[in-house]
Structures are given as structure tokens and as C-alpha cells.
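[1] have a look; sequence and predicted model below, questions after that.
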Amino acid sequence: MSLFIDQPYWPGHGRLWAHLISDSSFEELHQFAGSIGIPRRGFDGDHYDIPADRWSMVVDRGVTPTDSKDVVRRLRAAGLRRPKHLR
């Protein structure tokens, strides 16, 4: 499994959010998100938005914590980065 999550620093809807990504495939990402009860509507083109209160649970399930710059770098290196205007 090659899944990563940044810190929940991103505000929205009165909460803080993190970004869950795969550096190998969207299929892997969708399967994992579904297995932890994250709805498909949480998918934002190249990542899932994860609320801060679920961050620890995601990490406990084996996802590697990292920083936001690394998330973008990994998505680009894997060819999975989708610019915001194309999402």
C-alpha cells in the first residue's frame, strides 16, 4: 500500500481537513477510502478530503503521514496530479 496523508491544516465548512493520496493508483485510493467509510463524494479529483477528527484513525490503519509539499510531489511523480481547474 502506498497511501499518504498530510496534516489537517485546510479549513472548510467549519472544520480542518487533510488530504489522503495514493502514489500508485486511484483504484487503491478508492478502495481504502471505502474500507474506512469515507464516501466517494469526499474525492476531489486526485485526493480524498479527510476531516481532522478521523486523521488518527487513518494513520492507525497504516497510512503514512507526510507534509503537503510531499503530497503534491508524490502525485506529480506518479502522474496522478490533477490541477484544480480540471477537477
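    Noted; the coordinates are in hand. Numbering: from 1, shown residues only.

[2] from here on, just use CA atoms for contacts and neighbour counts.
    Will do.

[3] longest strand in this structure, please.
    Taking DSSP state E as the criterion, the chain has its longest strand at strand 15-22.

[4] next SSE after that one?
    As assigned by DSSP states H and E, the chain's next helix or strand after strand 15-22 is helix 26-35.

[5] quick one: that following helix to strand 15-22, angle?
    130 degrees (axes from the mean of the first three to the mean of the last three CA atoms, to 10 degrees).

[6] this is the other structure I want to compare:
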Amino acid sequence: MTVLIDPPQWPGPRGLMWSHLVSDSSLEELHEFAARLGVPARGFDRDHYDVPETVHARAVALGAQEVSSYELLRRLVAAGLRRRKRR
């Protein structure tokens, strides 16, 4: 059971760069970690939380594993937790 975070490299609101926070085992684990991190529920999007660069170091300090965006997506898919947008 691991919570993963990719580098803050995605432009987003307030001029900040953003990361994705996911679990490679369960959404419950992800929601619990996000709550401990203080990330609001509105940051959840289907299978991940969007978190600003200002939260990245704290997420790692709490135990999130830093991985590349590619590795994050690979492990999310392998866990069967990837939820694509519906068209």
C-alpha cells in the first residue's frame, strides 16, 4: 500500500504548478491520506487528488512516494484504479 505523488509540473489555478496524488492499492487509502494532508475533497478527480506545489514537500514528509508522472500512471493502471473521463 503506497500513496504516490508526481512532480509539480502541471500548470493550474493561482499561477501554481500542481501534482497528482494517487494510491496504488485503494481509494480509501488515498482519501485517508488526503485528509491527513489537509487536502479538501474538491481536489479529488475520479482517481486522484490535484495538489499544489505548496503541499508537495508535506505529502512526501507524511510518507507519499515521489515518482515520475509515467510511473504514477503505470501503477494506478496496474492497481485497477484508473478511471478515465467519460465522453
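    Yep, it's here. Only a predicted model underlies this, so the values are computations on that prediction, with no experimental measurement involved.

[7] now the helices for structure 1?
    Listed in chain order, the helices of structure 1 (DSSP state H) span 26-35, 55-60, 68-78.

[8] need the contact list for the aligned residue in structure 1 for Leu30 of structure 2.
    Leu30 of structure 2 maps onto Leu29 in structure 1, with residues paired by TM-score structural alignment. Neighbouring residues of Leu29 of structure 1 by CA atoms under 8 Å, 6 or more residues apart in numbering: 3, 20-22, 47.

[9] next: Val51 of structure 2.
    Applying CA under 8 Å, 6+ apart, one finds that Val51 of structure 2 lies in contact with 18-21, 39, 43.

[10] how much space is there between it and Glu66 of structure 2?
    Per CA to CA, to the nearest Å, Val51 of structure 2 is found 13 Å from Glu66 of structure 2.

[11] again, but for Ser19 of structure 2
    For Ser19 of structure 2 relative to Glu66 of structure 2 (CA to CA), the value is 10 Å.

[12] and for Ser25 of structure 1, the neighbour number?
    Using other CA atoms under 10 Å, Ser25 of structure 1 is surrounded by 16 other residues.

[13] so what's it closest to, chain neighbours aside?
    Leu80 (7.5 Å; CA to CA, 6 or more residues apart in numbering).

[14] quick one, what contacts the one you found?
    23, 25-26, 46.
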